[in-house]
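Visitor: compute the structure for the input listed below.
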Amino acid sequence: MKCAICVNSRIETDAARDISYCTSCGLVIEESTIVSDVQFAQDTKGSSILQGQYVSTGDTKKLVSGKFITTNHITTIRGIAKSIGEALGIGESQINSAMRWYNLSLQFNFTKGRKTQVLLAACLYITCREEETPHMLVDFAYILRINVFKIGSIFLKLIRLLNITMPLVDPSLFVPRFCSKLNLNNQNVGKTALRLIARMDRDWIVIGRKPAGICGAAILISSRIHGTERTVEEVANVVKVCEATINKRLMELKETATANLSISEFNTIWLEKEEDPPIVKLRGKILNESFCNRIGHNEPNTADTVTNTPKIPTASNQNSLLSMNISEKDISNEKTKEWPSDSDESYIATPSSLPTPSQALLSTADTSAETYNYNNEYESDLSDCGIEVENDLLLSKEEVKEKERIWNVMYGDFLIERKKKEVKERKKEKKEKKKEKEREKIPLQDAVESAVKTKNLSSRINYAAIKNLFQQ
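Guide: Take a look at the predicted model:
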């Protein structure tokens, strides 16, 4: 070997610094040289083992997690991703982005124990979500012929591992695709469906629901408006949801103010009012049911029987109730002040509410006067109400029997279980009493004598005869 500058063959190698240089001009000819010597080592058994690996000159390799992944292997994986992308109409740029997600998962050893096709489908779906393309997770499952939940599970684990923030799916992206599959060539159908989706989004119907069901309901209504009607079954087969999901979205839209508009009003008028979120409606419904159960559904026949009746809360005024922090107990107490009954919880004493003997003695004088005045007021109220109101308040014997029969039918299983539990407890008490009696049979003197006696070493020897022998 000669120097390229001074054409001198005086070249020395410094093994410590791992370089080769010219001694005349100082040019570094080689650095980080690889030693091609064959080295051997001994294993635990004492035999010699060749160290290192043979690498072919025409192959380039890179080390990932302690294993050599060749470029041929990466090319094979890229070919699989390309075949999946071509089947779903995914572009080359999206496939390259998916391969970058795959390489990141490779560095975290996420590919271990997982099928390559499923992992590539999850990477492609991440790219589709980021670039907002009309592709659903069920499309990848249909192409690969696997369960959609397997891809979804790997997708969720991968975004947690790589800390990826996924944007929400916009249902309007799928409208042109579904319209073309349903042969709805009229552009007005798609425009009306997009307007319906925008209206449903303002009425809190889109958030928290699958976009396929929202698109199916919007396209179904739009096709009926423009005279190109499609059945619920046809739409469900295209959007890949069940018919019950589409019907449920239609029922939710029916409860909004948009359902009361005509077709011309819907196309020209944009309602500024938004519906309440579903959780607010649910709380209002529960509040209404509990309130009606407390005050009763039937109103009195006469107008003089009840005065200052509190207003039943509805979906429109429930926010005021929640903001004022008015509880259901306060509302029911205002009603029961005029109509006290035996079933009222406010007149039932509980162990925690009962006073101590000393407190009872101190408060006897005060409470006696109050109860006397209350009884007089209650009797005067009943006398003013008349016989008809008393008959409405009190149940007849037939009504009592019918009510008892209904209660037994509703809670018959509970009564049977309680009876079985009582029988088991009685058996346990009997067994415990028997054990206590058996223990009490042994007197104290016998127990002491049995403890003092020495244990015989053998049952075949008569120890009493031996004692008598020595006594003689």
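Visitor: contacts, neighbours, all on C-alpha from now
Guide: Noted.
Visitor: list the buried residues for stretch 80-100?
Guide: Judged by neighbour count using 16 or more other C-alpha atoms under 10 Å, the buried positions of stretch 80-100 are 81, 82, 84, 85, 90, 94, 95, 96, 98, 99.
Visitor: what does it contact?
Guide: By C-alpha atoms under 8 Å, 6 or more residues apart in numbering, the residues outside stretch 80-100 that reach it are 78, 117, 120-121, 123-124, 126-128, 135, 139-140, 143.
Visitor: which among those residues end up buried?
Guide: Buried, going by 16+ other C-alpha under 10 Å: 78, 117, 120, 121, 123, 124, 126, 127, 128, 135, 139, 140, out of the contacts of stretch 80-100.
Visitor: tell me which element the second one is part of?
Guide: This means residue 117. helix 116-131 (DSSP states H and E).
Visitor: pull the distance from whatever helix or strand comes next after that helix to the chain's centre.
Guide: Following helix 116-131 in sequence order, the next helix or strand is helix 137-144 (DSSP H and E). Put simply, helix 137-144 sits 24 Å off its chain's centre (C-alpha atoms, centre = their mean, to the nearest Å).
Visitor: before we compare anything, build this one as well:
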Amino acid sequence: MSSRVCKNCGGKDIDVDQARGDAVCMGCGSVLEDNIIVSEVMFVENSGGGSSAVGQFVSSDASGKVPSMGTGFHTSLGKESRAQTLQNGKRQINHLGHQLQLNQHCLDTAFNFFKMAVSKHLTRGRKMLHVVAACLYLVCRTEGTPHMLLDLSDLLQVNVYVLGRTFLLLARELCINAPAIGKGVTAPREKWCHLTI
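Guide: Okay, here's the model as predicted:
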């Protein structure tokens, strides 16, 4: 619904569809506007679970040329998205790592694991916090810190089995040998290690 009035029939029932970029009178069916330029970015989900931007790229320069939506647009959008993912991942790794009182070496190693996971597309379809927690736990296991997956589960309020599946997937796909918990650790053996993915 809009506050516009149809020029043809005087109707006030105007349907403005931002995705299509048009305004249509619901009374007489007249297209009042098309190719409406909007300032916000909208995304739609496709059948494969991915998302894509809706609309048409409009150049900000004064030449008036509208570049095509070819491979260059999607490539730059992908690079920008990847950089944003890495930035968010690093921020969350630092936040969670400080709560676990991990040193900077451990945080840097966890971020390297996260970058590897992003490059192998292991973050797709998974919550970022789960992947971040799995990367931190990989570091805890490889560096021999006294942390358990249950500690991360408690911090994030996420089921330990969900984090365990993500951890096992990352360890397998990134070919990282995560040693078992040592005998010096007084924590009970973690139950999730028998999970299958």
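Visitor: TM-score of the superposition?
Guide: Remark: TM-score between the superposed chains equals 0.56 [TM-score structural alignment, normalised by the length of structure 2]; 128 aligned residues with a C-alpha RMSD of 3.0 Å.
Visitor: JSON lines for the contacts of stretch 80-100 of structure 1, including distance to residue 421 of structure 1?
Guide: Shown next, in JSON lines, are the contacts of stretch 80-100 of structure 1 (distance: C-alpha to C-alpha, whole Å):
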{"residue": "78", "distance to residue 421 of structure 1": "67"}
{"residue": "117", "distance to residue 421 of structure 1": "57"}
{"residue": "120", "distance to residue 421 of structure 1": "58"}
{"residue": "121", "distance to residue 421 of structure 1": "56"}
{"residue": "123", "distance to residue 421 of structure 1": "58"}
{"residue": "124", "distance to residue 421 of structure 1": "59"}
{"residue": "126", "distance to residue 421 of structure 1": "57"}
{"residue": "127", "distance to residue 421 of structure 1": "60"}
{"residue": "128", "distance to residue 421 of structure 1": "60"}
{"residue": "135", "distance to residue 421 of structure 1": "58"}
{"residue": "139", "distance to residue 421 of structure 1": "55"}
{"residue": "140", "distance to residue 421 of structure 1": "55"}
{"residue": "143", "distance to residue 421 of structure 1": "57"}
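Visitor: so which of these is the closest to residue 323 of structure 1?
Guide: For those, the minimum distance to residue 323 of structure 1 (C-alpha to C-alpha) is 42.2 Å, reached by residue 126.
Visitor: what's the closest non-adjacent residue to the alignment partner in structure 2 of that closest one?
Guide: Per TM-score structural alignment, the equivalent position to residue 126 of structure 1 in structure 2 is residue 138. Leaving aside its sequence neighbours, residue 138 of structure 2 sits nearest to residue 178 (C-alpha to C-alpha, 6 or more residues apart in numbering; 6.5 Å).
Visitor: my guess is that neighbour is in a helix, correct?
Guide: No - applying DSSP: H, G, I helix; E, B strand; the rest coil, one finds residue 178 of structure 2 to be coil, outside a helix.
Visitor: contact partners for it?
Guide: Contacts of residue 178 of structure 2 (C-alpha under 8 Å, 6+ apart): 138, 141, 142, 171.
Visitor: need those residues in CSV with distance to residue 68 of structure 2, can you?
Guide: Converted to CSV, those look like this (distance: C-alpha to C-alpha, whole Å):
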residue, distance to residue 68 of structure 2
138, 44
141, 49
142, 48
171, 41
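Visitor: nearest to residue 72 of structure 2 among these?
Guide: Looking across the contacts of residue 178 of structure 2 and measuring by C-alpha to C-alpha, the closest to residue 72 of structure 2 is residue 171, at 34.0 Å.
Visitor: what's the burial count for the aligned residue in structure 1 for that closest one?
Guide: In structure 1, the residue matched to residue 171 of structure 2 (TM-score structural alignment) is residue 159. Per other C-alpha atoms under 10 Å, the neighbour tally for residue 159 of structure 1 reads 16.
Visitor: any idea how far residue 32 of structure 2 is from residue 175 of structure 2?
Guide: 59 Å (C-alpha to C-alpha, to the nearest Å).
Visitor: the two: which has the busier surroundings?
Guide: Comparing residue 175 of structure 2 with residue 32 by other C-alpha under 10 Å, the one with more neighbours is residue 32, at 17 against 9.
Visitor: what strand or helix carries the more buried one?
Guide: strand 31-34.
Visitor: what span of structure 1 is that strand aligned with?
Guide: Under TM-score structural alignment, strand 31-34 of structure 2 corresponds to no residues of structure 1.
Visitor: flag every buried residue along that strand.
Guide: residue 32.
Visitor: and what of stretch 163-178 of structure 1?
Guide: Result for stretch 163-178 of structure 1 [16+ other C-alpha under 10 Å]: buried residues 169, 170, 171, 172, 173, 174, 175, 176, 178.
Visitor: helices along structure 2, start to end?
Guide: 71-99, 104-119, 128-143, 149-156, 160-173 (DSSP state H).
Visitor: in TSV: the ones you listed, plus distance to residue 187 of structure 2.
Guide: Converted to TSV, the helices of structure 2 look like this (distance: least, C-alpha to C-alpha, whole Å):
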stretch	distance to residue 187 of structure 2
helix 71-99	19
helix 104-119	21
helix 128-143	13
helix 149-156	10
helix 160-173	15
